[in-house]
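> would you be able to build a 3D model of this:
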Amino acid sequence: MKIMEKVWGSLGILEPIEIEEERGKSDDFEGRGKKNNLVNLSNAQKPLKVIVVEPFSFDDAQHIADHLKNRKPVVINFENTDAEVAKRMIDFISGSTYALSGTIQKIGNHIFFCAPVNVDIAYSGREEANDKLFLSWNK
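Next up, the predicted model:
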């Protein structure tokens, strides 16, 4: 097995870890770290699932906050949402996002991207004029 361990180690798919063993009082040995080898055949992480929501009532705001609480990014499309309901929802979701240390970004006309703390947003196409048209209450 030593040859395979060397091959896997050179490919970066074998990672040594240290595990501390706990021993009972009846043992004459103290707890010591042992070097074990783990084989990690896939270094790729599980793909991140993005939730897309088209809310119609204020009740949908809590579902969006629940997705953010579960560390899932959410795209919200307010195109078919009443303007007053959309305003209230943005206020609620902005507060929820802030409380969860996330970020919210307008990415299009009536479309917002809410990212939990484990997701970074890199967006450079933001236009202030469009923000003021949709977020007229946010002057």
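> okay, CA-based contacts and neighbour counts for the rest of this
Will do.
> ok, and what's touching the longest helix along the chain?
Counting by DSSP state H, the longest helix found in the chain is helix 83-99. By CA atoms under 8 Å, 6 or more residues apart in numbering, the residues outside helix 83-99 that reach it are 57-58, 61, 64-65, 68, 78, 103-104, 114-116, 135.
> flag every buried residue along that helix.
85-87, 89-90, 92-94, 96-97 (16 or more other CA atoms under 10 Å).
> redo the residues you listed as TSV? Include distance to Asp120.
Shown next, in TSV, are the buried residues of helix 83-99 (distance: CA to CA, whole Å):
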residue	distance to Asp120
Val85	27
Ala86	24
Lys87	24
Met89	22
Ile90	19
Phe92	21
Ile93	17
Ser94	16
Ser96	17
Thr97	13
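> looking at these, which is nearest Lys34?
For the buried residues of helix 83-99, the closest approach to Lys34 (CA to CA) belongs to Thr97, at 43.1 Å.
> gap between the closest one and Asn80?
Distance, Thr97 to Asn80, using CA to CA, to the nearest Å: 22 Å.
> same check on Asp66?
Asp66 is 22 Å from Asn80, by CA to CA.
> Trp8 now?
Trp8 is 54 Å from Asn80, by CA to CA.
> next up, for comparison:
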Amino acid sequence: MALRDSWHRTLVYFGLAEEGDHQDDFDGYDDDYLDEEEEHEPRRGRGREANVRRLPTSRRGRHDEIDDIFSDSDPVPGAGSRSRTLQPVDDDSDVQVHLVIPRNFNDAQQVADQFKRKVPVILNLQTTDHELSKRLIDFASGLTYALDGGMQRIAEKVFLLTPRNVEVSAEEKARLIDKGFFNQS
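This next block holds a predicted model:
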């Protein structure tokens, strides 16, 4: 019975079935077979812990950050502010912000490669067509979400992607302001 309900819920989720019509679809099937699958439980080894454990997530479920990126209004200073615990990066590494001006979707690979190396990336979409911009923003949103980073609109069609536990220094922000990237409003 549980397998039938799970399958129906999946069909409803994808819009392939209605909420109340699942009983009619399965008339005539043998319920004994379905009940046999429910009786089996996974076995655990003696004294062993489970192979899968739940890890704490720090930024999951924060849709307001992504919603701020797609809003037409300018960002409100202080809205959605939170404190972050930053871990020091290797003192030997002098990390610079990497600028990407994509010409096609294949340039998304360059964004991901730099981001995975814990390098902040500026994604400048000012000269990119509208459809490609939407795809790249979706890609960058997924990338930053999956790797627990951050995404911030710093100017019209310009986004700063910051990896987890990486903060752009005041000197680097000043340099970006000089280049005309940071929105000073």
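> of the contacts of helix 83-99 of structure 1, buried ones?
Of the contacts of helix 83-99 of structure 1, these count as buried by 16+ other CA under 10 Å: 58, 61, 64-65, 68, 78, 103-104, 114-116.
> can you put those residues in a markdown table and add secondary structure?
Converted to a markdown table, these look like this (DSSP: H, G, I helix; E, B strand; the rest coil):
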| residue | secondary structure |
| --- | --- |
| Phe58 | coil |
| Ala61 | helix |
| Ile64 | helix |
| Ala65 | helix |
| Leu68 | helix |
| Phe78 | coil |
| Thr103 | strand |
| Ile104 | strand |
| Cys114 | strand |
| Ala115 | strand |
| Pro116 | coil |
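> mind giving me CSV with those residues and columns for distance to Glu127 of structure 1?
Shown next, in CSV, are these (distance: CA to CA, whole Å):
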residue, distance to Glu127 of structure 1
Phe58, 27
Ala61, 25
Ile64, 25
Ala65, 26
Leu68, 25
Phe78, 18
Thr103, 17
Ile104, 15
Cys114, 18
Ala115, 20
Pro116, 23
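> what is the nearest of these to Ile51 of structure 1?
Ile64 (8.7 Å).
> that closest one pairs with which position in structure 2?
Matched by TM-score structural alignment, Ile64 of structure 1 corresponds to Val111 in structure 2.
> so what's its match up against?
Applying CA under 8 Å, 6+ apart, the residues near Val111 of structure 2 are 100, 121, 123, 140.
> trace the third one over to structure 1, please.
When the structures are aligned by TM-score structural alignment, the residue of structure 1 matched to Leu123 of structure 2 is Ile76.
> aligned partner of His95 of structure 2 in structure 1?
Small correction: residue 95 of structure 2 is Val, not His. Using TM-score structural alignment as the criterion, Val95 of structure 2 maps onto Leu48 of structure 1.
> OK, contacts around that match?
Here Leu48 of structure 1 is in contact with Lys72 (criterion: CA under 8 Å, 6+ apart).
> one step back: can you count the residues close to the match of Leu123 of structure 2?
A count of neighbours around Ile76 of structure 1, defined by other CA atoms under 10 Å, yields 21.
> residue ranges for the strands of structure 2, please.
Listed in chain order, the strands of structure 2 (DSSP state E) span 98-100, 121-124, 150-155, 158-162.
> follow-up on the earlier one: more neighbours: which of Trp8 and Asn80 of structure 1?
It is Trp8, of Trp8 of structure 1 and Asn80, that has more neighbours when counted by other CA under 10 Å, with 16 against 11.
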